[in-house]
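K.L.:
Structure, please.
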Amino acid sequence: MKDNLEKCQLAAIAAVEAYNRPGRSFRTAQFLVMIVIAWTALFHAVYYRRNVKPWYKKNGRFERIDGDPKHWDLAECVKRFYGANHPAERKNIEFLIGLRNKIEHRHLPELDPSLYGECQASLLNLEELLVHTFGSKYALQEQLAVSLQFSTVVPPEKKKAARALAVSNARSVKEYVETFRGNLPSTVLSSMKYSYNVYLVPKVANRQSAADASVEFVKVDEASEEELLRLERLNVLIREKKIPIANLELLKPGDVVTRINASAPFIVSQNAHSDAWRYYKVRPKTGAKKPEQCDTAFCVYDEAHKDYLYTQAWVSRCIEAFSRAETFRQITSREPKLQDDF
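P.N.:
Model prediction:
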């Protein structure tokens, strides 16, 4: 068990080192390989602590490879650890496993800007389980530091990312990311356990005791109402518009409705689609003073044409929602009608 914990720590530190290393090439891919190793080692340690051998069995006997037991891979560990439960932490791991499998033989540095949240959440979730199960002496915080930033300017690579992903060898990865995110319930998608997204706010030390750290993490559930109001105002001031992964394949409302009707069992009209974006709050109301304030995982404002375009992730979300009669009623306040009836 001790060897597994050491392996977990070393792999996690290597993952952070790979991600934080200056330069753009291959950082997410390297992070994924090492964080999967870290999670696998941690789960093995957890099972050994429970006196459970995390080994595969075949015909009632433990399988072996070159004389050594065949250990459970990460997917099997997750399946057995969480059972029938599907918290945001589990979805985060499953997302990264699938993504690791997708990009294992591809070179796609363009994905890095859009995947930071899931990568950061995975690291924090790993340390939380590590400390909760084995004690604070295994915490990684003393061995890690907040990565240094050279500039406050949004790098042009973020804006080029979607265009670069138009190449053929990136399409399956892009579709995987969009589909996975689009099928998540809103509670998971917005959870910090699934994707950790924060704002860097300049901090000025006005007393000696506050000068030891230039970055401060504030727990929302422990903050006062005044502090929450101040943070919300800061968020509004510095909020960065996220660039969706597939902005070369954004869809007009009519195209969205067509795709939904091609898969959903119930008839979805333009009005039903409008009800959906209002229900899920993916964009402002028509005529809003700030039309660009959208949930850009699902929708973006087209400044040139003064209208809204939608992502494939939004199509997936709508198909899932409109495929259930109860959800259809919640969104539209109308009774759904089957496609076959017309």
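
K.L.:
from here on, contacts and neighbour counts on C-alpha atoms
P.N.:
Will do.

K.L.:
Name the SS class of residue 24, please.
P.N.:
coil (DSSP: H, G, I helix; E, B strand; the rest coil).

K.L.:
Also residue 3?
P.N.:
helix.

K.L.:
and it, how many neighbours?
P.N.:
Other residues lying near residue 3 total 9 when counted by other Cα atoms under 10 Å.

K.L.:
repeat for the one 3 residues further on
P.N.:
As a burial measure, residue 6 scores 16 neighbours (other Cα under 10 Å).

K.L.:
Repeat that for residue 15.
P.N.:
Per other Cα under 10 Å, the neighbour tally for residue 15 reads 25.

K.L.:
do the same with residue 44
P.N.:
For residue 44, the count of nearby residues is 25 (other Cα under 10 Å).

K.L.:
Validate this expectation: it resides in a helix.
P.N.:
Yes: assessed with three-state DSSP, residue 44 lies in a helix.

K.L.:
Quick check: which element contains residue 277?
P.N.:
Taking DSSP states H and E as the criterion, the element that holds residue 277 is helix 270-279.

K.L.:
Any idea how far that helix is from the middle of the chain?
P.N.:
Relative to its chain's centre, helix 270-279 lies at 25 Å (Cα atoms, centre = their mean, to the nearest Å).

K.L.:
one more to line up against the first:
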Amino acid sequence: MARPPRWQATLDASVEEACLAVRLYNDSAEARAFEGFVIHMHLAWLYLLHAQFIRDDVDYRYWDKNYKRRLVKIDGEPKMWELERSMKERWPAETDPVRANLALFIRLRNRLEHRHAHADDALMLTLSGHAHALLVNYESELTDQFGENESLALRLRLPIFVGTFTPQGEQALRRFRKTLPSGLRGFVTEYESGLDDATVNDSRYEFRLRAMVELAPKDPDAVAMQFTRYSDMTEDEREMVQELGRRGQVITRDRKQPVSGLGRLMPKPAAAQVEAGIPFVFNQNHFTAAWKRKRIRPPKGDPDPHHTNPDFCEYDEPTKSYRYTRAYVNHLIKKCSTTTGFEEITGLPALRKPNDPQSTAADPGVEGEVA
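P.N.:
You can find the predicted model right below:
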């Protein structure tokens, strides 16, 4: 059996934290369910981003500012990036809706732990859309980065609830929302005042959903809860949805079906993507030199072709070829963006692109085996 990748244990811990967060959120008997949800989703996101950093060879340790070669340590262990620092690395743009949603819960966690432990139920109701967005964003990041087989849909059940299915229930929830302490109401209002309208209205910041009882014949292949793509609707159906949207939104997300080699790249397009992301010439010769130098995969004719770096490369038995991950492409782009990094990864001189004013003599490249 192949050795599990280095990031797998961290990813597993992340998924466990997310599942625990959802269980707490859906447990009406739990006195501090929302606080538990926020804390465990905080850990789930932290471990998820750390798993990506491990896979992509990103150093997420803190280094001493006074001694460049000395790590900052806590109780003898290297200090790792906290969630806020990790978030900024993953989403540099402050206007990104996923970052805005995550930043809200990072700030909220401190308030929950120190001052507002007993406002749990009212806060859960007020921020239910934001909490759902936090979970949906996590699911999207999880499956986009690590594949559909890691989906929470394989581990969680659909919750059963009745709170908003009657006018009386809706009115009761509206009254209950007003019991939220003014400090927390002001916190949310102040936070959102610093965001632009596009971010606030994005479903990745706040997930708003309108549930309707389906009055149609049962489809034996359908699940109990389904989503319809806006693009698949007729004009009349879209108008109806827009009318309903005055009080809620219908949110959908495309799901990629499992496909062999999904998200993997062959050498030529992989090399092209690397070159597009760096200021230097990078062709298949450089690509080959890079995997050879760092032993990403065995050489041609090796008796054990499966012995690859699983984070970056996989062997396809039917075609007897190697496919490379997007993580490897991102790794090469990051490392080869500087002259020093380029030469360290490939063992070849860095040649700036012809249209670059600092372009130098032609790069001799490497001869021999194709990627």
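
K.L.:
re earlier: could you give the residue range in structure 2 aligned to the helix holding residue 277 of structure 1?
P.N.:
Under TM-score structural alignment, helix 270-279 of structure 1 has no counterpart anywhere in structure 2.

K.L.:
now swap in stretch 35-48 of structure 1 and tell me
P.N.:
Going by TM-score structural alignment: stretch 35-48 of structure 1 matches residues 41-54.

K.L.:
centre of the chain versus that stretch, how much separation?
P.N.:
On Cα atoms, centre = their mean, the centre of stretch 41-54 of structure 2 falls 9 Å from the chain's centre.

K.L.:
ok, now which ones touch residue 238 of structure 2?
P.N.:
Contact analysis of residue 238 of structure 2 by Cα atoms under 8 Å, 6 or more residues apart in numbering lists residue 230.

K.L.:
Alignment lookup: it to structure 1.
P.N.:
Checking with TM-score structural alignment, residue 238 of structure 2 has residue 228 as its match.

K.L.:
Can you tell me what residue 191 of structure 2 aligns to in structure 1?
P.N.:
Structural alignment (TM-score structural alignment) places residue 191 of structure 2 against residue 180 in structure 1.

K.L.:
What is the neighbour count of the spatially closest residue to that match that is not a sequence neighbour?
P.N.:
Take residue 180 of structure 1 and drop its neighbours on the chain: the residue closest to it by Cα to Cα, 6 or more residues apart in numbering is residue 95, 7.1 Å away. Residue 95 of structure 1: 17 surrounding residues under other Cα under 10 Å.

K.L.:
cool, the one 10 residues further on as well?
P.N.:
Using other Cα under 10 Å as the criterion, residue 105 of structure 1 is surrounded by 9 other residues.

K.L.:
Next: residue 332 of structure 2.
P.N.:
Applying other Cα under 10 Å, we find 25 residues neighbouring residue 332 of structure 2.

K.L.:
Looks like it contacts residue 274 (just checking).
P.N.:
Yes: under the criterion of Cα atoms under 8 Å, residue 332 of structure 2 makes contact with residue 274 at 6.5 Å.

K.L.:
what's the matching range in structure 1 for the stretch of helix or strand residue 293 of structure 2 belongs to?
P.N.:
Using DSSP H and E, residue 293 of structure 2 falls within helix 284-294. Under TM-score structural alignment, helix 284-294 of structure 2 has no counterpart anywhere in structure 1.

K.L.:
Cool, thanks, talk later.
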